[in-house]
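> Pasting the sequence and the predicted coordinates here, then a few questions.
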Amino acid sequence: MVNDKHKMINNLPCTPKSVDVLIKLLEDESHPIRFAAAEKLAEFGDISIDRLLEMLDEKKGPVKRYIIFALKKIGDPKVTDHFIKALEDEDWGVRKFAARALGELGDKRAVEPLIKALEDEDWGVKLAALRSLGDLKDERAIEPIKKARRKGDKEFKKAANQALKKIQS
């Protein structure tokens, strides 16, 4: 069954109808199928963006994570504001995926929201924000990272030092 779905995903043509099929597969019970659907949506690129952004506002939890993954792989700058909004999501996984994606996109508009995410209740979200701030290499993050480093555990402090090193290099 999973192999049949994989074959079907791989053979889908780049059409709006295929985008709808793949969006539905983001809710499949199988993680590999959800991942394959997200990958294919990313591969489709521009034809997927508007539908994915629409779904980002409608869906919850794990489905949103896959949507963020697909949008990040597409890499269109217009998704930045949506990822910033996702930093406020109730699902920690969505916040974490969004925080990491913002660093990978490289848009400096994300610096202030990522600094705010250093105070998130979830350790993984804080770590993702920290790494993304390092990737963005913006000096506005230096003092907030130093402040967050004081409250972190050994692993967090190590990641904070790496982020600071990236910014200051």
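All right, it came through fine.
> Please make it C-alpha for all contacts and neighbour counts, starting now.
Will do.
> nearest spatial neighbour of Ile145, skipping sequence neighbours?
Distances taken as Cα to Cα, 6 or more residues apart in numbering place Ala160 nearest to Ile145, at 6.4 Å, with adjacent residues excluded.
> can you tell me which residues contact the one you found?
By Cα atoms under 8 Å, 6 or more residues apart in numbering, the residues touching Ala160 are 130-131, 145-146, 149.
> can you tell me which of these are in helices?
Mapping the contacts of Ala160 onto helices (DSSP state H) picks out 130-131, 145-146, 149.
> the strands in this protein, which residues?
Assigned strands in the chain: none (criterion: DSSP state E).
> so where do the helices sit in it?
Counting by DSSP H, the chain has helices at residues 2-11, 16-25, 31-44, 46-58, 61-74, 80-86, 92-105, 111-117, 123-136, 142-151, 154-168.
> another one to put next to it:
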Amino acid sequence: MDKARAKGKAKNIAGRLAGAWVGLVLLAAPLASAIPGPPQDQSSTSTQSQQTPQNSNAESVKPDNPESPKIPTAKTKEPLEKLAWAMLVAGVNDEKAQKRTAAITALGAVGPQPRAVRSIEETLKDKDSYVRELAATTLGKMRARHSIPKLRNALEDNSPEVVFAAARSLWELGDRSGRDIFVEVLDGERKTSDGLVKSNLRDARRKFSSPGGLALMGAKEAAGALFGPLSYGIAAAAEFSKGKDKGASARAIAASVLATDPSEEAARELDDALQDKNWAVRAAAAEALGKLPRQGQVSQLAPLLDDDKEAVRFMAASSILRLSQVDRKRKGAAGDSVPVLAVR
């Protein structure tokens, strides 16, 4: 009994002491805040604030770091351009073929800038024949005449699809090095591929093997009109074929068409489409806005560099580079009274 009473008294005393201590702290807090302290070093304060969870983005945003996918805090064209290049270069060197193809498509949309052309030329030696085929096709669409020697080398590729794509691009560039290939194809001496339908089914099965895989063929027409059959158009086709958002393909095509409309109304609609719930629509809008240079357009595209879909990120980066190039040309031709309304 005595021991129990002693323990009870001890607990009672400890509780009172704890209560008194809390009361003292509460009383001392306002007094302490009222007493002026020594001036704090602003640099140390800012350093501490950057280390708080609320400002954790400040540490992750490093515009000079090529691997950082974050948008620079200083939203000027210089760091955004550097970030855009870094993202696309990292994309063409990614270990996944699907990301490499998405990056090649985006680089092709930049236009025949030397750096973009060189990056695509390097993928003509990619280990994946699908990537090499896309690279050969893209160089032709870019009108990259400096790539003719590289495309001639691609005529010796061991993949018939790559050889045919290289020959076709050379022909589009005015080079007839692949003429014999077309003659042999007509004569039936050379196989270009397993056949278009089989090739499409092969690509669909390889990337999207699922019970609804055959639905891709119905959606590829819309996707191919936007992104081309050899780019991430197959991925877009898979998105359209899901059926959850039946208006997505129409919105994406509308965004692509508006790329040729230099009106302010079209630009506003495309700005809104950058927030679309469907990634294919966002990508199409980003590509379209890259062909409609106007004041403040780069800042509208900048948030998409942090999109959760790499196709959207890559296309936004492509348009930022394209618009930055147009802006430099404008400044270089300051005496020219004819405004640049659209880039075809």
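Sure, I can see it. As the structure is a computational prediction, the values presented were derived from the model and not from experiment.
> Any quick ChimeraX command for the buried ones out of the contacts of Ala160 of structure 1?
In ChimeraX, a selection of the buried entries from the contacts of Ala160 of structure 1 looks like this (16 or more other Cα atoms under 10 Å):
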select :130,131,145,149
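> Can you add distance to Glu43 of structure 1 and give the contacts of Ala160 of structure 1 back as a markdown table?
Converted to a markdown table, those look like this (distance: Cα to Cα, whole Å):
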| residue | distance to Glu43 of structure 1 |
| --- | --- |
| Leu130 | 28 |
| Arg131 | 26 |
| Ile145 | 35 |
| Lys146 | 39 |
| Arg149 | 38 |
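> closest to Asp20 of structure 1 among the contacts of Ala160 of structure 1?
Sorting the contacts of Ala160 of structure 1 by how near they are to Asp20 of structure 1, with Cα to Cα, puts Arg131 at the top with 33.4 Å.
> Which residue in structure 2 aligns with the closest one?
Under the alignment (TM-score structural alignment), Arg131 of structure 1 pairs with Arg168 in structure 2.
> just wondering, since we're on its match, how far is it from Ala225 of structure 2?
Arg168 of structure 2 is 19 Å from Ala225 of structure 2, where distance means Cα to Cα, to the nearest Å.
> same thing with Gln42 of structure 2?
Per Cα to Cα, Gln42 of structure 2 is found 56 Å from Ala225 of structure 2.
> quick one, which of those two is more surrounded?
Per other Cα atoms under 10 Å, whichever of Gln42 of structure 2 and Ala225 has more neighbours is Ala225, with 13 against 9.
> List of residues touching stretch 23-42 of structure 1?
Taking Cα under 8 Å, 6+ apart as the rule, stretch 23-42 of structure 1 contacts 2, 5-6, 9-10, 19, 22, 48, 52, 63, 66-67, 69-71, 73-74.
> same question but for stretch 283-290 of structure 2, I mixed them up
109, 226, 252-253, 255-259, 267, 270-271, 273-274, 297, 301, 311-313, 315-316, 318-320, 322-323.
> residues touching the equivalent of Ile67 of structure 1 over in structure 2, list them.
The criterion is TM-score structural alignment: under it, Ile67 of structure 1 has Ala103 as its aligned partner in structure 2. Neighbouring residues of Ala103 of structure 2 by Cα under 8 Å, 6+ apart: 88-89, 91-92, 311, 314.
> For these, pick the one with the most neighbours.
In those, the most neighbours by other Cα under 10 Å go to Phe314, 31 neighbours.
> pretty sure it is touching Val89, no?
No: here Phe314 of structure 2 does not reach Val89: they are 9.9 Å apart, not a contact under Cα atoms under 8 Å.
> Helices along the stretch 201-344 of structure 2, start to end?
Secondary structure of the stretch 201-344 of structure 2 (DSSP state H, counting those that start in this stretch): helices at 216-227, 233-241, 248-257, 264-273, 279-289, 297-301, 310-332.
> could the ones you listed be laid out in CSV, adding distance to Leu17 of structure 2?
As requested, the helices of the stretch 201-344 of structure 2 are exported to CSV (distance: least, Cα to Cα, whole Å):
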stretch, distance to Leu17 of structure 2
helix 216-227, 74
helix 233-241, 66
helix 248-257, 68
helix 264-273, 63
helix 279-289, 62
helix 297-301, 60
helix 310-332, 60
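> The ones you listed: which one's closest to Ala14 of structure 2?
Minimum separation from Ala14 of structure 2 across the helices of the stretch 201-344 of structure 2 (Cα to Cα) falls at helix 310-332, 60.7 Å.
> whereabouts in structure 1 does the closest one align?
So helix 310-332 of structure 2 sits over no part of structure 1, by TM-score structural alignment.
> Please spell out which residues along that helix are buried.
Going by neighbour count (16+ other Cα under 10 Å), the buried part of helix 310-332 of structure 2 is 310-324, 326-327.
> What helices and strands are in contact with that helix?
If you count contacts as 3 or more Cα pairs under 8 Å, 6 or more residues apart in numbering; DSSP states H and E, helix 310-332 of structure 2 packs onto helix 77-92, helix 97-110, helix 279-289, helix 297-301.
> for these, which one ends up most surrounded?
Per-stretch averages of neighbours, counted by mean count of other Cα atoms under 10 Å, single out helix 279-289 among those, with a mean of 29.
> hmm, which two among the contacts of Ala103 of structure 2 are most spread apart?
Maximum pairwise distance among the contacts of Ala103 of structure 2 (Cα to Cα): 13.7 Å, between Val89 and Ala311.
> picking up where we left off before, save the helices and strands packed on helix 310-332 of structure 2 as a markdown table, and put in distance to Ile234 of structure 2 too.
Listed next are those as a markdown table, based on distance: least, Cα to Cα, whole Å:
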| stretch | distance to Ile234 of structure 2 |
| --- | --- |
| helix 77-92 | 18 |
| helix 97-110 | 10 |
| helix 279-289 | 11 |
| helix 297-301 | 24 |
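> Mind checking these for the one nearest to Asn200 of structure 2?
Evaluated over those, closeness to Asn200 of structure 2 peaks at helix 97-110, with 15.4 Å, by Cα to Cα.
> To what extent does that closest one diverge from structure 1 after superposition?
For helix 97-110 of structure 2, the mean distance to aligned residues of structure 1 following superposition is 1.1 Å (mean Cα distance after the TM-score superposition for structure 1).
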